[in-house]
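1. Let's see this in three dimensions:
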Amino acid sequence: MDTRQPGEHTLTIRKPYFDLIADGAKTIEIRVGYPKIHRIAAGDLLRISCGDSTLTTRVTQVAAYESFPAMLDAEDTAAIGGPEATRDELAAAIRGIYPPEKEALGVFALHLALVQADA
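-> All right, here's what the predicted structure looks like:
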C-alpha cells in the first residue's frame, strides 16, 4: 500500500511555454534529471511560475527517457510545444536549453493537468 502524500513543487518556465500551459495546449513539460525533478511523482502539485504569474498543475504521469530523441519518439510533440511545433523545432529548442551534459542526467516528461491560474 502506497502511503505517500502528494508533494508540492515549483518550476520556473519561459513565457511562451507558460502561455501554452495556461491555454491548455501544452500538457507535457520536459526537464532533465536534476535532483529536484527526481522528487516529482504522479499526483504531486506543480506550481509553474513565469515572472509574476503562476499556474498550478497536477502531475498525472512522469516518464523517464535516456535521451531527447527517445523522448520525442515516444511523446506527443503537440503536447510539448503546442499544436504548431514540429519534432525538429522541439529538438532544437530543447537543445538550446539543455546541453549534452545535462541530457546525460536523464530526460523526464512531466505530464500535467491544469488545476488553476493563480494570477
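2. For the rest of this, base every contact and every neighbour count on C-alpha atoms.
-> Will do.
3. Go ahead and flag the most central residue of this structure.
-> Glu29 (1.5 Å; CA atoms, centre = their mean).
4. isn't that residue right up against Ala109?
-> Yes - the criterion here is CA atoms under 8 Å, and Glu29 meets it with Ala109 at 5.8 Å.
5. quick revisit: so who does the residue nearest to the centre of the chain touch?
-> Ile80, Ala109, Leu110, His111, Leu112 (CA atoms under 8 Å, 6 or more residues apart in numbering).
6. Start and end of stretch 78-89, how far apart?
-> End-to-end span of stretch 78-89 (CA to CA, to the nearest Å): 11 Å.
7. and for comparison, fold this next one:
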Amino acid sequence: MTETAAASVHELNLYRRYFDLVAAGQKTIEVRVKYPHLADLAAGDVIRFRVKDTEETCTVLVKRVTAYKTFEELLDGEGPANVNPASSREQQLANIREIYPAEKEALGALAIEIGLLPQ
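-> Predicted coordinates for the structure are as follows:
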C-alpha cells in the first residue's frame, strides 16, 4: 500500500503590485509574517493568490518555506531581486514594514519560494 499526501491549498490575498509580479513569474519569493495559520505551509503545497476584492487569481506551487527572525534577515538571505525585482532593498523593507508593523514582524518572517503553475 502506498500513501499519497495531498497538497494543501491555501488562499491568500495579495496587493495588485505584487500579484502582477507573481503572475508574470518575476517574483519567486513571497514574504509573510509567521502567523499560526501558516505554520503547516510546506513544499508541495499550492497557494491561490487573489487580488483583494476581485475574482482575479493566480496559482503557485510552494517550493520551499524558510523562517527568519526579521525582514532584514529575510531580504539578505533570499536576495531582494527575488522578493521584488522592481524595487530596491531599502524600498522593499519600507514597503514590507508598512504592511506588517513591528509587532507583527516580532512573530518572525517567512520566505515562501514559489513557482507559477499553469492557469
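8. quick check, nearest of the contacts of Glu29 of the first structure to Ala64 of the first structure?
-> Ala109 (6.5 Å; CA to CA).
9. Isn't the closest one up against Arg31?
-> Yes - in this structure, Ala109 of the first structure is within contact of Arg31 by CA under 8 Å, at 6.6 Å.
10. need the strands for the first structure, in chain order.
-> For the first structure, strands defined by DSSP state E occupy the ranges 8-12, 28-32, 45-50, 53-65, 107-117.
11. Now render these as a markdown table, adding distance to Ala93 of the first structure.
-> Compiled in a markdown table, the strands of the first structure are given as follows (distance: least, CA to CA, whole Å):
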| stretch | distance to Ala93 of the first structure |
| --- | --- |
| strand 8-12 | 16 |
| strand 28-32 | 11 |
| strand 45-50 | 18 |
| strand 53-65 | 18 |
| strand 107-117 | 14 |
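12. Give me the aligned partner of Ala64 of the first structure over in the second structure.
-> By TM-score structural alignment, Ala64 of the first structure lines up with Ala67 in the second structure.
13. so who does the closest residue to Tyr65 of the first structure other than its chain neighbours touch?
-> In space, and not counting its chain neighbours, Tyr65 of the first structure is closest to Val107: 5.0 Å by CA to CA, 6 or more residues apart in numbering. Residues near Val107 of the first structure by CA under 8 Å, 6+ apart: Ile30, Arg31, Val32, Gly33, Ala64, Tyr65, Glu66, Ser67, Phe68, Met71.
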